[in-house]
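Q: no sequence on this one, just coordinates:
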């Protein structure tokens, strides 16, 4: 018999504050994109800002707008589809599995699949260079898709013709404890299998991404056939018409079609070998997300810049010309150099301390830094209201852009989930839903790096 929905945690004041930051960062990103566009449509070197505008609008502002809109109109319960990082409906969930995590790894490895690297700066840049060079990268990372409000726990893939632009791949999510599929069927894992046929531009976000083959059922059946063919202990049960057959598009704008069947692969009889340790259950929220690292790194870089500015003000204030964009004349800079040095020294300590605290998973530091960056963006906006010239000086664009980038990164769902998730043990068993508390227990066993 299907279990009822888990009790939901009542929204807190922190949730409301996070929602405000989430919305404000989207508005600020759109405004800054307009600033870049207006500054870029001028002759000469400022035209290079049009490239910055495209990158900022495509990869930051537009995805945040998608996130805000999808929070309004898309349901939060399971509907058989994953979500992209932008909140759009992603690939269909077309596989389910029984078994432990080590049995999933053993079955996929025996079937000739390669575990994909986690997406990071190094792996992301490597897949770009290997794609441009048309060279093999068997463990190329896959883009994050979300289910149960978190990205995939891991993914497996098989390259085709030695090119990372074409590959079979499947993402896996551990189901929360006690969770059941619609209809009451309990499984341990859900998965989404698709085939990357080429690299192209997303229809909805204009980002460069992989384009998948329309017939996702073929890839689903390919995964099942490779796993069952490699180990006769693997069993399969098909939930026919688990969902209605449909035609749709995924978050990249690619067409998808499926008959709605859901194969359930039973790996509980798969042998992992006597020397194979039992895998600790994973939870992607235990891993420090790139958005958290990005926000903290920018804070640390700003602290370094502020420290360098202090040195310039104390040693040679006449060379602090970048501060003239703040309205200081050369004479005022010389006169106020000691005072400004103290101000920038305090800013360096604050940004540096907050950056380190954010890396350590402190939610109060994340909220504090977002407050500081929001004040910076709002002050810059007020300074341009009613002005008949350019919205903002070119010299101030990098500082303002970094503040908005911090806002976008730290207000993202992944950064918030990581910061809040790490604090759940302090809440105790009286608060939070069972799935979150189960994930918290796993987090204590396998702490974030």
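A: All right, it came through fine. Note that this is a predicted model, so its numbers are computed, not measured.

Q: make it CA atoms for all contacts and neighbour counts henceforth
A: Noted.

Q: any idea which helix is longest in the protein?
A: helix 330-359 (DSSP state H).

Q: Figure out how far that one is from the centre of its chain.
A: Relative to its parent chain, helix 330-359 has a centroid offset of 31 Å by CA atoms, centre = their mean, to the nearest Å.

Q: Please point out which parts of it sit buried.
A: 333-334, 337, 340-341, 344-359 (16 or more other CA atoms under 10 Å).

Q: helices or strands next to that helix in the packing?
A: helix 290-315, helix 363-384 (3 or more CA pairs under 8 Å, 6 or more residues apart in numbering; DSSP states H and E).

Q: so can I have a markdown table of these showing distance to residue 392 and mean neighbour count?
A: Converted to a markdown table, the helices and strands packed on helix 330-359 look like this (distance: least, CA to CA, whole Å; neighbours: other CA atoms under 10 Å):
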| stretch | distance to residue 392 | mean neighbour count |
| --- | --- | --- |
| helix 290-315 | 20 | 20 |
| helix 363-384 | 7 | 17 |
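
Q: Let me have these in JSON lines, adding distance to residue 238 as columns.
A: Formatted as JSON lines, these follow (distance: least, CA to CA, whole Å):
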{"stretch": "helix 290-315", "distance to residue 238": "37"}
{"stretch": "helix 363-384", "distance to residue 238": "44"}
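
Q: Out of the ones you listed, the one nearest residue 46 is which?
A: Nearest of the helices and strands packed on helix 330-359 to residue 46, taken as CA to CA: helix 363-384 at 19.2 Å.

Q: which other residues reach the closest one?
A: Residues from elsewhere that reach helix 363-384, judged by CA atoms under 8 Å, 6 or more residues apart in numbering: 18, 21, 24-25, 28, 351, 354-355, 357-358, 391-392, 400, 403-404, 406-407, 410-411, 416, 419-420, 423.

Q: putting a second one here so we can go through both:
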């Protein structure tokens, strides 16, 4: 009996291409960070580029470097630790649950916990404003951590003193069907409970993030205590010394200490509402923020192309003053017309591919990344042997292309597009 491996070969080829874009975007990001730093120290209008450099380096360059390196040396199987979106080892798994999703929601609601909002552009901005203004945000989102190759299915939290800077919180992941803990213990869900004590900078990426309390066993026991006190039907069994006690750091660089015990909550006796049903959630099916961000940046890049074309036709003198390098001969009508036509065509391609990316088409994501890679390569070639700073007109095209690459080549974007491409698109 012959086995058709054409799909496996196709997926392997897509994986190789994806990995190439993933690695290239990291190299391109380092180059752009260098250019921003080089031009920022010159002064003039480029001086604010130093702030852009810090944002770009901490939120894009360092995470991508961590992602490339951890893909190589961090094992991709269960070791009792979640991982950050950059691939770094995150919070330890310190709680297990037996029961369905409906039982979890009922038990946590009864114990006074609040389900956290999903992390997105809107909820992230609301969280930033709440922290800055010291206003309550009881459903504030938590950052994604990954277990079984996907981010948490949902999270619960308890805000402290009306401040989103301090909170009890727990992430929960549904275990794969038939999966057993090391030692053969059955469990339906795994969780990571930690206490956010303040907002600070990550030791590994310099990003603004929550800093957790070192003794995570206190938070683990707090979660167990609130649920068992709220419902007598909730029972707990503890796997003592499930993992060896250790001192280490999480993905944000915070020290963590645990005794290695793993309590397993049994919610089988929790009575749920008749209208509730245990519909399996899968975080991988949600459109990730990186897809939305990358698509938005691609549309902005297209708008910049149109603006550049309009300036070529209506205000070439202004364009010459803004740009620091002679890219187009503004005195040649044929050249200007050709460039304008090319820019309009590039905008149309960007819009077409972006709409397909948002719908989950794998080929569109790869095509848009290829277009962005070509643009950044042209920009890189133009700086070789040229010490002149980038012009204002260069930054949206080159910088925007690299940002789109970083967003669409992220693991979440790859996984979502792959899953969508294997499902019927409505």
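A: Arrived safely. Since the model is a prediction, treat every value here as computed from it, not as a measurement.

Q: What value does the TM-score take for this pair?
A: After superposition, the two chains reach a TM-score (TM-score structural alignment, normalised by the length of structure 2) of 0.93; 417 aligned residues with a CA RMSD of 1.9 Å.

Q: re the thing from before, for PyMOL, write a command that selects the buried ones of the contacts of helix 363-384 of structure 1.
A: The command below creates a PyMOL selection of those among the contacts of helix 363-384 of structure 1 that count as buried (16+ other CA under 10 Å):
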select buried, resi 18+21+24+25+28+351+354+355+357+358+391+392+400+403+404+406+407+410+411+416+419+420
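
Q: which residues in structure 2 form helices?
A: 6-40, 49-56, 62-73, 101-110, 121-133, 216-230, 289-314, 316-322, 333-358, 362-383, 394-408, 411-421.

Q: Make a markdown table out of the ones you listed and add distance to residue 192 of structure 2.
A: Shown next, in a markdown table, are the helices of structure 2 (distance: least, CA to CA, whole Å):
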| stretch | distance to residue 192 of structure 2 |
| --- | --- |
| helix 6-40 | 29 |
| helix 49-56 | 29 |
| helix 62-73 | 21 |
| helix 101-110 | 15 |
| helix 121-133 | 21 |
| helix 216-230 | 8 |
| helix 289-314 | 22 |
| helix 316-322 | 51 |
| helix 333-358 | 31 |
| helix 362-383 | 32 |
| helix 394-408 | 27 |
| helix 411-421 | 20 |
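
Q: the strands in the stretch 51-200 of structure 2, which residues?
A: 81-84, 89-92, 95-98, 114-115, 145-147, 150-151, 154-160, 163-174, 180-181, 185-186, 189-201 (DSSP state E, counting those that start in this stretch).

Q: do you know which of these lies nearest residue 50 of structure 2?
A: Across the strands of the stretch 51-200 of structure 2, closest to residue 50 of structure 2 is strand 189-201 (CA to CA), at 18.3 Å.

Q: average distance between that closest one and structure 1?
A: Taken over the aligned residues, the distance from strand 189-201 of structure 2 to structure 1 averages 0.5 Å (mean CA distance after the TM-score superposition for structure 1).

Q: who's in contact with that strand?
A: 82, 91-99, 165-175, 207-213, 216, 219-220, 223, 252.

Q: starting at the chain centroid, how far to that strand?
A: That offset, for strand 189-201 of structure 2, works out to 17 Å (CA atoms, centre = their mean).

Q: tell me, it lands on which residues of structure 1?
A: Under TM-score structural alignment, strand 189-201 of structure 2 corresponds to residues 189-201 of structure 1.

Q: Residue 144 of structure 1 matches what in structure 2?
A: Aligned against structure 2 - with TM-score structural alignment as the criterion - residue 144 of structure 1 pairs with residue 144.

Q: Distance of that match relative to residue 313 of structure 2?
A: 46 Å (CA to CA, to the nearest Å).

Q: and what of residue 148 of structure 2?
A: In terms of CA to CA, residue 148 of structure 2 sits 54 Å off from residue 313 of structure 2.

Q: likewise residue 266 of structure 2?
A: Following CA to CA, the distance that separates residue 266 of structure 2 from residue 313 of structure 2 is 70 Å.

Q: same deal with residue 305 of structure 2?
A: From residue 305 of structure 2 to residue 313 of structure 2 the distance is 13 Å (CA to CA).

Q: got it, and residue 130 of structure 2?
A: The value you get for residue 130 of structure 2 to residue 313 of structure 2, if CA to CA is used, is 45 Å.

Q: quick one on the thing from earlier: residue 188 of structure 2 is nearest to which of the helices of structure 2?
A: Closest among the helices of structure 2, using CA to CA: helix 101-110, at 9.4 Å.

Q: how much does that closest one stray from structure 1?
A: Mean deviation for helix 101-110 of structure 2: 0.7 Å (mean CA distance after the TM-score superposition for structure 1).

Q: Buried residues in that helix, which are they?
A: Neighbour-count burial for helix 101-110 of structure 2 [16+ other CA under 10 Å]: 101-108.

Q: Determine the set of other helices and strands touching it.
A: Helix 101-110 of structure 2 packs on helix 216-230, going by 3+ CA pairs under 8 Å, 6+ apart.

Q: which strands and helices sit next to the helix it packs on?
A: Helix 216-230 of structure 2 packs on helix 101-110, strand 189-201, strand 235-239, strand 255-258, going by 3+ CA pairs under 8 Å, 6+ apart.

Q: Distance to residue 276 of structure 2 added to the ones you listed, as a markdown table?
A: Listed next are these as a markdown table, based on distance: least, CA to CA, whole Å:
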| stretch | distance to residue 276 of structure 2 |
| --- | --- |
| helix 101-110 | 6 |
| strand 189-201 | 19 |
| strand 235-239 | 22 |
| strand 255-258 | 36 |
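
Q: Out of these, flag the one nearest residue 134 of structure 2.
A: strand 189-201 (11.7 Å).

Q: Return the angle between stretch directions for that closest one and helix 121-133.
A: 50 degrees (axes from the mean of the first three to the mean of the last three CA atoms, to 10 degrees).

Q: and strand 189-201 of structure 2, which residues are buried?
A: Those would be 189-197, for strand 189-201 of structure 2 by 16+ other CA under 10 Å.

Q: List the buried residues in stretch 273-281 of structure 1.
A: residue 281.

Q: any residues touching it, and which ones?
A: Looking at what lies outside stretch 273-281 of structure 1 - CA under 8 Å, 6+ apart - the contacts are 100-102, 442, 445-446.

Q: Repeat that for stretch 18-30 of structure 1.
A: 57, 60-62, 64-65, 68, 367, 370, 374, 377, 404, 407-408, 411-412.
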